[in-house]
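Engineer: Below: sequence and its predicted model.
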Amino acid sequence: MIKFKENYISKALKGIHFKELTLVQKQVIPVLQDKKDMIVEANTGSGKTHAFLLPIFDNLNLDKNEIQALILAPTRELAKQIYNFANELAGYSKKKINVELYIGGSDKQNIINKLNKGMPHIAIGTPGRIADLAIKENVLKIYTTNYFIIDEADMTLDANFIEELSSILSIIPDTSVNAVFSATIPETLKPFLSKYLKNPTTINVHPNDISSLNISHFFIKTREQNRFNTLQKLVKTVNPYLCIIFCNTKESSQTVFDWMKENNENVTLIHGGLDYRKRKQLMKRINKLEFQYVVATDIFSRGIDIVGVSHIINYELPRNTEFYIHRTGRTGRVDFDGIAISLYEFNDNQYLDRLESKGIKSTYVEIINHEIKEAKTRKARSKREWKENELDYKAKAVVKKPKKVKPGYKKKYKRAVEAEKKKIAKKRKR
């Protein structure tokens, strides 16, 4: 049984409807209460944010007006979400707990003026803005912090924040408890962690490997030229409560969004090319469930909590299999079930093998007369396609294209190839 020194924390947990602590919270909180460095690898939606916030709040000294916890997140949206959770907890304390958010897009001079009057107890922000305020402007006094947290660490390092993080860590006191949280900890992150963490406790919480128990994974075979047609059929077939359609680029997301808008779907578009203020407004509207569909790039795939996402559609499979987990983790959160539907093509077979080796239970389906029906397994299809491709290759090796092209030669050539394929197939049967 985990005990908290501060009575208001128990009240806060009841107030925010915590029935019980999640598995990751039960493992992480005691270690942070003991003030030990940590590396935590846990699924999206497992409760990582409260796992580090609760022990931080329990160890605040409100008689000291200085920074006691510094929390970094790779995007403004994630930083704002952590800030909202922290403020929610702070609201249950009788004493004032000062939590501040430092991200790009806000009035820098106002922030500096406010910091010159005093420090917050908890500072939350993106690496770029925190480094700017702490190092360049020297107004954010982070050298007093007791806890330094990096959330979504793999994405933070992917976003090329290494220089800012190194600068920030050079100011963090040696006595600080440093903890790294992420859905995945890639090998490339480990040298950084070994340099800055002191004998860290490592916790891995991955129920059913990395696949959420609450998500059903469906895959629909398509081809590059008719991918869009498959999506059209799919949108006309499913009736989601809230669906996020993921694309790999701003260009493809814009194409999908434009088509859906033309077809009067209740849809919005969100990607990194939008100005932060616009993204912030859209996030509020999305959380109010004003849309049935959200077309998005991977900026929307990490850590953002939206209640009610019933479906994820991968219009394009993400380049990295780990991002498949991040994307599909937007649904099936806590006690809800979710559905993930991905469009794939023949060239994705190795990618799908890797997903299945990591615990994804795949169901292969097709759309027939506006119904989703189970299809032959991918491997059976691949075997059949390989045989067809092999026959085609051998027949074309026999039937040579004419050197001089005459009218109607394409049809004649095609008929000759098909006839040769039948001959080859008959010989094999004998």
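Structural biologist: Cool, the structure landed.
Engineer: rest of the way, CA atoms for contacts and neighbours
Structural biologist: Fine.
Engineer: could you pull out the strands for the stretch 151-300 of the chain?
Structural biologist: Using DSSP state E, counting those that start in this stretch, the strands found in the stretch 151-300 of the chain span residues 177-182, 201-205, 215-221, 243-246, 267-270, 293-296.
Engineer: Give the buried residues for the second one.
Structural biologist: Pointing back at strand 201-205 there. Residues of strand 201-205 classed as buried: Ile203, Asn204, Val205 (neighbour count, 16 or more other CA atoms under 10 Å).
Engineer: Other residues contacting that strand?
Structural biologist: 23-24, 27-28, 31, 36-43 (CA atoms under 8 Å, 6 or more residues apart in numbering).
Engineer: what do you get for the last one?
Structural biologist: Residues outside strand 293-296 that contact it (CA under 8 Å, 6+ apart) are 242-247, 253, 256-257, 265-271.
Engineer: Ok, the fourth one next?
Structural biologist: Contacts to strand 243-246, defined as CA under 8 Å, 6+ apart, come from residues 253, 292-298, 309-316, 327.
Engineer: can you rerun that using 10 Å?
Structural biologist: 231, 235, 252-253, 256-257, 267-269, 291-301, 308-318, 324, 327-328, 330-331, 339-342 (CA atoms under 10 Å, 6 or more residues apart in numbering).
Engineer: For PyMOL, write the selection for the buried entries among those residues.
Structural biologist: Typed into PyMOL, the line below selects the buried ones among the contacts of strand 243-246, using 16+ other CA under 10 Å:
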select buried, resi 231+235+252+253+256+257+267+268+269+291+292+293+294+295+296+297+298+299+300+301+308+309+310+311+312+313+314+315+316+317+318+324+327+328+330+331+339+340+341+342
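Engineer: could you point out which element follows the helix or strand hosting Ala340?
Structural biologist: Assigned by DSSP states H and E, Ala340 belongs to strand 338-344. Next along the chain after strand 338-344, taking DSSP H and E as the criterion, comes helix 349-357.
Engineer: Now do that following helix: which elements does it pack against?
Structural biologist: helix 321-328, strand 362-368, helix 378-398 (3 or more CA pairs under 10 Å, 6 or more residues apart in numbering; DSSP states H and E).
Engineer: one more structure, for comparison:
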Amino acid sequence: MSLFETMGLKAEILGAIQELGFENPTPVQEQTIPFLLNSDQDMVALAQTGTGKTAAFGLPIVQQFDTSVKVPQALILSPTRELALQIAKDLENFSKNINGAKIATLYGGSDIRKQIKDLENGAQIVVGTPGRTLDLIKRSKLKVQDIKWVVLDEADEMLSMGFKDDLDAILKDTPVEKQTLLFSATMPKEIVRIANTYMADPHEISVGKKNTAAENVEHNYYLVHAKDRYIALKRVADINPNIYGIIFCRTRAETKDVADKLMQDGYNADALHGDLSQAQRDHVMSRFRSKHLQMLVATDVAARGLDVNELTHVINYNLPDDPEVYIHRSGRTGRAGKKGISITLIHLREKGKLRDVEKKMGKKFIKVPVPLGKEICEKQLFNLIDRVEKVEVNDENIAEFMPVIYKKLAWLEREELIKHFVSVEFNRFLQYYENAKDINVDEAREKESMRNERGDRRRGGRDGRERGDRGNRERGGDRERGDRGRARRGNGGNMSRFFFSLGKKSGVNKRAIIDLINQNTPGKSIDIGSIEVLKGFSFFEIDSNYEKEITKAFKNARFRGQKVNIEVANKKK
């Protein structure tokens, strides 16, 4: 007998979840389901993404709503359409054996008329994003006066995406006597405010430690020069032939660039970013969920609310500035008790940031050498042999072709025949990696080189001004500019001085400003002059030829979640 059978769930629901492969409840389900089946008290649950929250609140709601009443009885809010659709699909699976159960999904970017029709047809459970849900309430198409349950799923994400006012407006219209269920990975002050305003003495459930990494995720890092970052990424993919993962990049431009390179190089990959239309986004996500894509390249914003199980890897093409962003990324793999791997590609000057993440998540990173060509060829060869050995042979369909094939290959001995079949696919790896270099960074040598470089500058009697070459000392691509030969020095010409709205109290330093310039102007070689970081704000100089471009690039820039504002202070001659 499974623990689900001891919780008091109906036979129809138990049959549905058994078909889905549910065996034993996750910790959040074990605590939440019995409570919600036996209490109408409000509840706050702290649990990370991927811990089984949908079943935790969904099974009790499916058990208790009234199919004879054709009005919305449960309202479930989520931050993105992808998560809303996933929740609705799960609820449909849970209620598949219950006659009369109807579920409506409300989200922007899709035909509102169909969603209105679903509501008019008597949906009892409504899953929606805050914006579209509020729109339909204002149109009087979504009636909320009979709501018995309100679920705020990924509440912290909804707030971080700017839905505070929408949530307030929706919650004000719902009945006072409803049961409110709030699920969140973290408890920022706005979540506490919502709990205090709209919930009555909520019962609290906490699963796992806040802001810590999942126990079954292994955290690895590869130390390479930034110019070798893409080469390292390809080797990660090649050493893991069955990879199914998300590659996180900082910017839309970088996301497009990495995805385009992977596709051009023959990898089964695509991009997810803010420039895609909703139809394009849906197409990419459908291919990824069905595993027709092995690798999805995405920004953090584009991947919000993206709920995909069975990911083998999360790859950080860059280490994020905020440790909590890393923790959230890595939590997308290693779900449902399975092992997962989170890989980060870093250069030497990011080791300090790596330690900050370790401290925040309470786990250590493991340094892993970038695989060499011989290792990759060996792994690919044996993967090919495994596939040939396990392939399903359809004797009936290929029978008519076999006589010609036997005749064609009759001149080959057994050993030669095997070699020919293996070489068909394996030769391309042998050719590509035949003269592949070792791109691992020799840490001791690099540190010695950096010490010598600092000594040379001190002996040169520099005046202390932070010129572009001092702020961007890393050689090659360590300015994260791709494959440029070296970091450029100030051009000695006109420089524009910019006011920067954040300073030391926001965690800004000179390195952070340089990184922001690099991230928001990918592919550009912009000379950086002096940088001055004060307590509440900062100043930096760049080549005047790029003044308009920098102003435009920083329009939507953020640093650790804070909006960044810049404006021209004056030009320096």
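Structural biologist: Received the coordinates, thanks. Just so we're clear, the structure is a prediction, and the values are computed from it rather than from any experiment.
Engineer: The longest helix that the second structure contains: which residues count as buried?
Structural biologist: Secondary structure of the second structure per DSSP state H: the longest helix is helix 414-433. By neighbour count with 16+ other CA under 10 Å, helix 414-433 of the second structure contains the buried residues Val422, Phe426, Phe429, Leu430, Tyr433.
Engineer: got a markdown table for these, with distance to Thr212 of the second structure too?
Structural biologist: Shown next, in a markdown table, are the buried residues of helix 414-433 of the second structure (distance: CA to CA, whole Å):
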| residue | distance to Thr212 of the second structure |
| --- | --- |
| Val422 | 45 |
| Phe426 | 41 |
| Phe429 | 39 |
| Leu430 | 41 |
| Tyr433 | 39 |
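Engineer: and of those residues, the nearest to Lys364 of the second structure?
Structural biologist: Proximity of these to Lys364 of the second structure (CA to CA) peaks at Tyr433, which lies at 31.4 Å.
Engineer: Without its sequence neighbours, what residue ends up closest to the closest one?
Structural biologist: Distances taken as CA to CA, 6 or more residues apart in numbering put Gly373 closest to Tyr433 of the second structure, at 4.8 Å, once the chain neighbours are dropped.
Engineer: Was I right to think Val284 of the second structure contacts Leu272?
Structural biologist: Yes: the pair Val284 of the second structure and Leu272 qualifies as a contact (CA atoms under 10 Å) at a distance of 7.2 Å.
Engineer: what's the counterpart of Glu164 of the first structure in the second structure?
Structural biologist: The equivalent of Glu164 of the first structure in the second structure is Asp166 (alignment by TM-score structural alignment).
Engineer: So for that match, what's the nearest residue that isn't a sequence neighbour?
Structural biologist: Pro130 is the one closest to Asp166 of the second structure (CA to CA, 6+ apart), at 5.9 Å.
Engineer: How many residues are close by the counterpart of Lys364 of the second structure in the first structure?
Structural biologist: In the first structure, the residue matched to Lys364 of the second structure (TM-score structural alignment) is Lys361. Applying other CA atoms under 10 Å, we find 14 residues neighbouring Lys361 of the first structure.
Engineer: what about the longest helix of the second structure, distance to the chain center?
Structural biologist: Put simply, helix 414-433 of the second structure sits 37 Å off its chain's centre (CA atoms, centre = their mean, to the nearest Å).
Engineer: gap between the alignment partner in the second structure of Asn239 of the first structure and Glu177 of the second structure?
Structural biologist: Counting by TM-score structural alignment, Asn239 of the first structure lines up with Pro241 in the second structure. In this view, Pro241 of the second structure and Glu177 of the second structure are 54 Å apart by CA to CA, to the nearest Å.
Engineer: His326 of the first structure: what's it in contact with?
Structural biologist: Contact analysis of His326 of the first structure by CA under 10 Å, 6+ apart lists Asn43, Thr44, Gly45, Ala183, Thr184, Asp298, Phe300, Ser301, Arg302, Gly303, Pro318.
Engineer: Trace it over to the second structure, please.
Structural biologist: Aligned counterpart of His326 of the first structure in the second structure: His328 (TM-score structural alignment).
Engineer: Quick one: neighbours of the equivalent of Met155 of the first structure over in the second structure, just the number.
Structural biologist: Alignment note (TM-score structural alignment): Met155 of the first structure maps to Glu157 of the second structure. Using other CA under 10 Å, the number of residues around Glu157 of the second structure comes to 18.
Engineer: mind listing what Glu157 of the second structure touches?
Structural biologist: If a contact means CA under 10 Å, 6+ apart, then Glu157 of the second structure has Ser78, Pro79, Thr80, Phe163, Ser184, Ala185, Thr186, Arg304, Gly305 as its contacts.
Engineer: Return those of those residues that are likewise in contact in the first structure.
Structural biologist: Counting by both residues aligned by TM-score structural alignment, their matches' CA atoms under 10 Å, the first structure reproduces these contacts from the contacts of Glu157 of the second structure: Ser78, Pro79, Thr80, Phe163, Ser184, Ala185, Thr186, Arg304.
Engineer: Can you report how many residues neighbour the fourth one?
Structural biologist: The tally of other residues near Phe163 of the second structure (other CA under 10 Å) stands at 18.
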